[in-house]
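> Have a look; sequence and predicted model below, questions after that.
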Amino acid sequence: WTPPADFDHQLTTWFFLAPAPQGTVRVDGREIAEHVWLTPAEALRRHAASDYTWFLPPTYVTLHNLQGFATVADALAAAQRSEPHFYETRLTVTSTGEEVALWPGDAGFETSNPDMPGPRHRLWATPGRPWSLERSSVSGLT
C-alpha cells in the first residue's frame, strides 16, 4: 500500500498473512493498550457502527477480503494461489461531496476523477457513513 503523494507521512504498508501463534497476548499499556480477537466480519461491523474511523483503507480492504474465508487455512490457500496486489492510492471527492480512494484499474484513477464512468476499483469513505468497497471484478484475495 502506497499512500497518496500529498500525504504528510509516506509510509508504505505491507500486509502478511499467517496463522496466529498459540498463547495469550500481553497488554503492556504502551504498545498494546487493549486486545480482543475478532473475525474480519465483526471488525468491519464495529467499524460501520462506530462514530469514528477505526481503520485506514489498507486495513479495511484487507479485512473485507478476508471475511469471505471460513478458516485461516482457506485464506492461506487462496493467498498461495495468487500474486501480491499493490495499491497506489489517490484520494479525491466526487461532484456530490463523497470521499473516495481510487486505485489502479478504476476508470478515474489516472485523472483522479471519481465521476468518470467505467470500471471501478475504489473505496467509498465519506465520514459519518459506512464505508463501501466497489470493484468491477474480484478474484480471490485482492
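Perfect, I can see it now. Numbers count the residues shown, from 1 in each chain.

> From now on I want contacts and neighbour counts done on CA atoms only, so please keep to that.
Will do.

> Helix or strand next in line after the strand or helix carrying residue 63, which one?
Here residue 63 sits within helix 57-66, counting by DSSP states H and E. Where DSSP H and E defines the elements, the next helix or strand beyond helix 57-66 is helix 72-80.

> same for that next one, what does it pack against?
Helices and strands touching helix 72-80, by 3 or more Cα pairs under 8 Å, 6 or more residues apart in numbering; DSSP states H and E: there are none.

> switch the cut-off to 10 Å
Under the contact criterion of 3 or more Cα pairs under 10 Å, 6 or more residues apart in numbering; DSSP states H and E, helix 72-80 touches helix 57-66.

> For burial, what's the neighbour tally of the closest residue to residue 101 other than its chain neighbours?
Among residues not flanking residue 101 along the chain, residue 91 sits closest, at 4.5 Å (Cα to Cα, 6 or more residues apart in numbering). Look at residue 91: counted by other Cα atoms under 10 Å, it has 21 neighbours.

> can you check residue 122 too?
Residue 122 has 27 nearby residues by other Cα under 10 Å.

> rewinding a little: the residue nearest to residue 101 in helix, strand or coil?
Following DSSP: H, G, I helix; E, B strand; the rest coil, residue 91 is assigned to strand.

> okay, pairing it with this:
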Amino acid sequence: MGIGTLGRVKPESRRRKAVDSRLPPIFGAFADIRVTRCFAIFSFFSVLALPSLALAQSQGIDITCDPATRGSATAAERLICDHALLSMGYRRIFADQQRMLREQKITDDDVAAFRKQRDACTTLDCLDGVFSAWKQNTANLKSGRR
C-alpha cells in the first residue's frame, strides 16, 4: 500500500454504491455482477413461464415432437411438429376431443377416425382440411346437429 492510497475511496466502490441504489432490494446480492433491468425482467417472466411449460408437457397429446423419435413419426406428425400454427391447432383439437369424450358427445371411434384421416395426410393443405372438417363437426355438435 502506498501513501496515496490510504483514506481514499476506490472508484469501484463508488460505482458499486451507485448500482446498489438503482436496484430494488431483492437484487442487492447481485450488485457485484451489475444486474441490468433486462435481466431482472427476463428472470421475472421466466419464473412465470415455468408453470405453463409444465402444463404443456402434462397435457399428454398423442403426438410427441421429440427429435429422438422423429424417425418413427408419420408425415402428418412431422408437419404438425414443424409448424407452430398446426401444433397449436392440434392441441386445441385434442383438448376438444378429450372434453367431448368426457361429456360423451363423441366416442373413441370418432377420435380414431379423425386420427386415421390425420395420419393419411402428407401435405399442409390436407392437414388444414382435416382440421377444418373437425372444427366444422364440432360446431355442428355444439348446435345440436350431427
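Cool, got the structure. Small disclaimer: the values here were computed from a predicted structure and weren't measured.

> How alike are these chains, TM-score-wise?
The TM-score (TM-score structural alignment, normalised by the length of structure 1) is 0.23; 65 aligned residues with a Cα RMSD of 5.5 Å.

> isn't residue 131 of structure 2 right next to residue 93, touching?
Yes. The criterion here is Cα atoms under 10 Å, and residue 131 of structure 2 meets it with residue 93 at 7.8 Å.

> quick one: which of those two has more around it?
When residue 131 of structure 2 and residue 93 are compared for neighbours, residue 131 comes out ahead with 19 against 16, by other Cα under 10 Å.

> Secondary structure element holding the more buried one?
Residue 131 of structure 2 belongs to helix 124-142, assigned by DSSP H and E.

> same question, residue 17 of structure 2
Using DSSP H and E, residue 17 of structure 2 maps to helix 11-22.

> same check, this time on residue 77 of structure 2
If you go by DSSP H and E, residue 77 of structure 2 is part of helix 75-82.

> Packing partners of that helix?
Checking 3+ Cα pairs under 10 Å, 6+ apart, helix 75-82 of structure 2 ends up next to helix 84-102, helix 108-120, helix 124-142.

> buried ones in the last one?
Yep, that's helix 124-142 of structure 2 we're talking about. Residues 127, 130, 131, 134, 135, 138 are the ones in helix 124-142 of structure 2 that count as buried (16 or more other Cα atoms under 10 Å).

> now swap in the second one and tell me
Counting neighbours by 16+ other Cα under 10 Å, one finds that the buried residues in helix 108-120 of structure 2 are 111, 114, 117, 118, 119.

> And for the first one?
Residues 86, 87, 89, 90, 91, 93, 94, 97, 98 are the ones in helix 84-102 of structure 2 that count as buried (16+ other Cα under 10 Å).

> what's the closest of those residues to residue 11 of structure 2?
residue 87 (54.4 Å; Cα to Cα).

> my guess is residue 133 of structure 1 contacts residue 44, does it?
No. Residue 133 of structure 1 lies out of contact with residue 44 (Cα under 10 Å); the separation is 11.7 Å.

> Among these two, which residue is more densely surrounded?
Taking residue 133 of structure 1 and residue 44 together and counting by other Cα under 10 Å, residue 44 has the greater number of neighbours (22 against 16).

> so how far is residue 90 of structure 1 from that one?
22 Å (Cα to Cα, to the nearest Å).

> now residue 41 of structure 1
Residue 41 of structure 1 is 26 Å from residue 90 of structure 1, by Cα to Cα.
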